[in-house]
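>>> Fold the following for me, if possible:
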Amino acid sequence: MQQASLPHSLSAAAGGSADAGLRALAESQAQALLATLGRESAVLDEIKRVVARRIANGPPTLDAVAVVIGLNARTLQRRLAEEGLSFRDVVEAVRKAQAERLLRCAELSLNQIAFLLGYAEQSSFHSAFRRWTGQSPGAWRRTLATA
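Predicted coordinates:
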């Protein structure tokens, strides 16, 4: 499998010397997330792996993920339906898990986290995180600091 890389927009936002450190941190976070994925069906597990590796470039499409795991898009949809899920559900679950992991890294700004999760705008990340958890990313991060 091809190793994911950070989008150019994140590299530029992070600055030259911060780029290598931020890239290493993002890759270690992605690997940690991949290690914690549940033992669902093999297909669901593989879908989550592909989405997690590619999410920083924006949410991958069903067709793109299907090609990577060697299924046609309709078969992939059918397999997910058997699990009671849609492709969007899987992408959202991966983004939420990565967001929670990345928010534990105090050295990452909310803007950097938004880019790592494939959001074009921090406000889109903020809205999604509030939908997932009922609180803003900043408030969620502060509760971690006081816990």
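>>> From here on, just use CA atoms for contacts and neighbour counts.
Fine.
>>> Can you name the residues that contact residue 57?
Neighbouring residues of residue 57 by C-alpha atoms under 8 Å, 6 or more residues apart in numbering: 6-7, 116-118.
>>> Adding neighbour count and secondary structure as columns, could you present these in JSON lines?
As requested, these are exported to JSON lines (neighbours: other C-alpha atoms under 10 Å; DSSP: H, G, I helix; E, B strand; the rest coil):
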{"residue": "6", "neighbour count": "21", "secondary structure": "coil"}
{"residue": "7", "neighbour count": "17", "secondary structure": "coil"}
{"residue": "116", "neighbour count": "27", "secondary structure": "helix"}
{"residue": "117", "neighbour count": "24", "secondary structure": "coil"}
{"residue": "118", "neighbour count": "22", "secondary structure": "coil"}
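>>> Tell me the one among these nearest to residue 26.
Taking C-alpha to C-alpha as the measure, residue 26 lies nearest residue 116 of the contacts of residue 57, at 7.3 Å.
>>> Here is the second sequence; please produce its structure so I can put it next to the first one:
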Amino acid sequence: MSQDMNHEAIPLVQRQDVVFFASLLRGLEGSIYPLLQEAKVPADLYSSENNYNYLPENTVKNLIQTLGEKLERQEFILLVSSACKNIYIPGFIRRLTQKSSLRAALDEFAAQLKSNVTHTKVYTQFTGGRWWLVREKEGIDEAWFTHAELFSVIFICELLSALTANRWCPKQVGIQSADDKMFSTLPQLTRSQFFTGRSVTAFSIDESLMTAPVSHPYISTEVHVAGRPSHDCFLSTFKLAIQPYLSMGKLPIKMAAKILHLNVRTLQRRLAKEQVQYGVVIEEMVLEQTLDLLKCPSLKITSIAIRMGYSDAAHFTRAFKRQMSMTPSQYRQQFN
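Got it, this is the predicted structure:
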């Protein structure tokens, strides 16, 4: 396992990626909202009112597991392949600028992936006399892992096919799962030799392809600098992960622990290592969000109070005055 992955930090995923995975549920029968709720996806995911960019990676894991459980294997493969090919992968390719070689393009892709998913690592490597595209991911014993690895294999197959004009055909594939049956049915992998139970997921790539220039109409000519959260400490990632769930005010620690797939004592211990307490951090985050809302003159103070979890404006005003030494109305007047 790589040494640069911080095991204390909360794994994060970009909001746009959660939207993509949630959209895959729309093909299922019935309403998707109970499924989103079960996956711990915030109710305002599709709302433009709340400006958060990251969610806990558990939301994506839960969505993939739900999708895998609701669909037959081939239905899952067909749905994911189509969505990756037509929606997800073009978004990544449009941010690529490296055309000199497949390796350069893949290295650039790996760098931009870090801004989307903080605890998944993808990289190129030359070992055993051949080139590989490698994916590192922990959690093989978790319920979501097999379908998540299948999704990743489908994604990488479609990505490599797109970047090589369908010329890529791997001779060898390593997977972390113990069974290769569902993987060997993928069109790009029908002639591949599989190695199961590996520590990483890996795809062999011929050197002739790896060093060849890449030509794809979606590759940009502009340089994009991807924003990336600081994920080298627990507190910073905790704040990013929990922010989307504060739309209804102060979040009980039991609920926060459940969302982050931690037990309460672990959450308290990790925050204590950062010399902070859960209640204090949440109160500060709620206050910061409240201050932002008060800067919007079109929002009534009563509406803000309800939105932040207070039973009425009076309770909200007392709590706000205790923290800011002024009323919400007085604070708002500073911006008029």
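>>> If I align to the second structure, which of the contacts of residue 57 of the first structure are still contacts?
Checking those against the second structure (both residues aligned by TM-score structural alignment, their matches' C-alpha atoms under 8 Å), the contacts still present are 116-118.
>>> tell me which element the most centrally placed residue in the first structure is part of?
The centre of the first structure sits closest to residue 95, judged by C-alpha atoms, centre = their mean, with a distance of 3.7 Å. Using DSSP states H and E, residue 95 of the first structure maps to helix 87-103.
>>> ok but residue 131 of the second structure is inside a helix, no?
No. Read with DSSP: H, G, I helix; E, B strand; the rest coil, residue 131 of the second structure is strand and lies in no helix.
>>> out of everything not next to it in sequence, what's closest to it?
Leaving aside its sequence neighbours, residue 131 of the second structure sits nearest to residue 205 (C-alpha to C-alpha, 6 or more residues apart in numbering; 5.3 Å).
>>> What's that neighbour aligned with over in the first structure?
Under the alignment (TM-score structural alignment), residue 205 of the second structure pairs with nothing in the first structure.
>>> Over which residues of the second structure does the helix holding residue 95 of the first structure lie when aligned?
Using TM-score structural alignment, helix 87-103 of the first structure pairs with 278-294 in the second structure.
>>> Tell me the buried residues in the longest helix along the first structure?
The longest helix of the first structure (DSSP state H) is helix 16-36. Within helix 16-36 of the first structure, the residues scored as buried using 16 or more other C-alpha atoms under 10 Å are 19, 22-23, 25-27, 29-30, 33-34.
>>> ok, the residues you listed vs residue 132 of the first structure, which is closest?
Closest to residue 132 of the first structure, out of all of the buried residues of helix 16-36 of the first structure and judged by C-alpha to C-alpha, is residue 33, at 17.5 Å.
>>> any idea how far that closest one lies from residue 22 of the first structure?
For residue 33 of the first structure, the distance to residue 22 of the first structure (C-alpha to C-alpha, to the nearest Å) stands at 16 Å.
>>> Give me the neighbour count for the residue lying closest to residue 104 of the first structure once chain neighbours are set aside.
Spatial nearest neighbour of residue 104 of the first structure, chain neighbours left out: residue 141 (6.8 Å); criterion: C-alpha to C-alpha, 6+ apart. Residues contacting residue 141 of the first structure under the criterion other C-alpha atoms under 10 Å number 18.
>>> what's the helix or strand for residue 141 of the first structure?
helix 137-146.
>>> Would you mind getting the angle between that helix and helix 87-103?
50 degrees (axes from the mean of the first three to the mean of the last three C-alpha atoms, to 10 degrees).
>>> What does the residue nearest to residue 104 of the first structure correspond to in the second structure?
Per TM-score structural alignment, residue 141 of the first structure is aligned with residue 332.
>>> Pull the contacting residues for that match.
So residue 332 of the second structure contacts 294-295, 297 (C-alpha under 8 Å, 6+ apart).
>>> can you check residue 277 of the second structure too?
Per C-alpha under 8 Å, 6+ apart, neighbours of residue 277 of the second structure: 268, 271.
>>> From residue 17 of the second structure, how far off is whichever residue in the second structure pairs up with residue 124 of the first structure?
Per TM-score structural alignment, the equivalent position to residue 124 of the first structure in the second structure is residue 315. Residue 315 of the second structure sits 37 Å away from residue 17 of the second structure, going by C-alpha to C-alpha.
>>> Mean distance of the helix or strand hosting residue 75 of the first structure to its aligned residues in the second structure, please.
If you go by DSSP H and E, residue 75 of the first structure is part of helix 73-82. Average distance, helix 73-82 of the first structure versus aligned residues of the second structure after superposition (mean C-alpha distance after the TM-score superposition for the first structure): 0.9 Å.
>>> Can you give me the buried ones in that helix?
73, 76-77, 79-80.
>>> export those residues to JSON lines and tack on distance to residue 49 of the first structure?
Putting the buried residues of helix 73-82 of the first structure into JSON lines (distance: C-alpha to C-alpha, whole Å) gives the following:
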{"residue": "73", "distance to residue 49 of the first structure": "17"}
{"residue": "76", "distance to residue 49 of the first structure": "14"}
{"residue": "77", "distance to residue 49 of the first structure": "16"}
{"residue": "79", "distance to residue 49 of the first structure": "16"}
{"residue": "80", "distance to residue 49 of the first structure": "14"}
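>>> between those, which is closest to residue 40 of the first structure?
Nearest to residue 40 of the first structure, judged by C-alpha to C-alpha, of these is residue 80 at 11.0 Å.
>>> Name the nearest residue to that closest one, ignoring sequence neighbours.
Here the residue nearest residue 80 of the first structure, using C-alpha to C-alpha, 6+ apart, is residue 86, at 5.9 Å.
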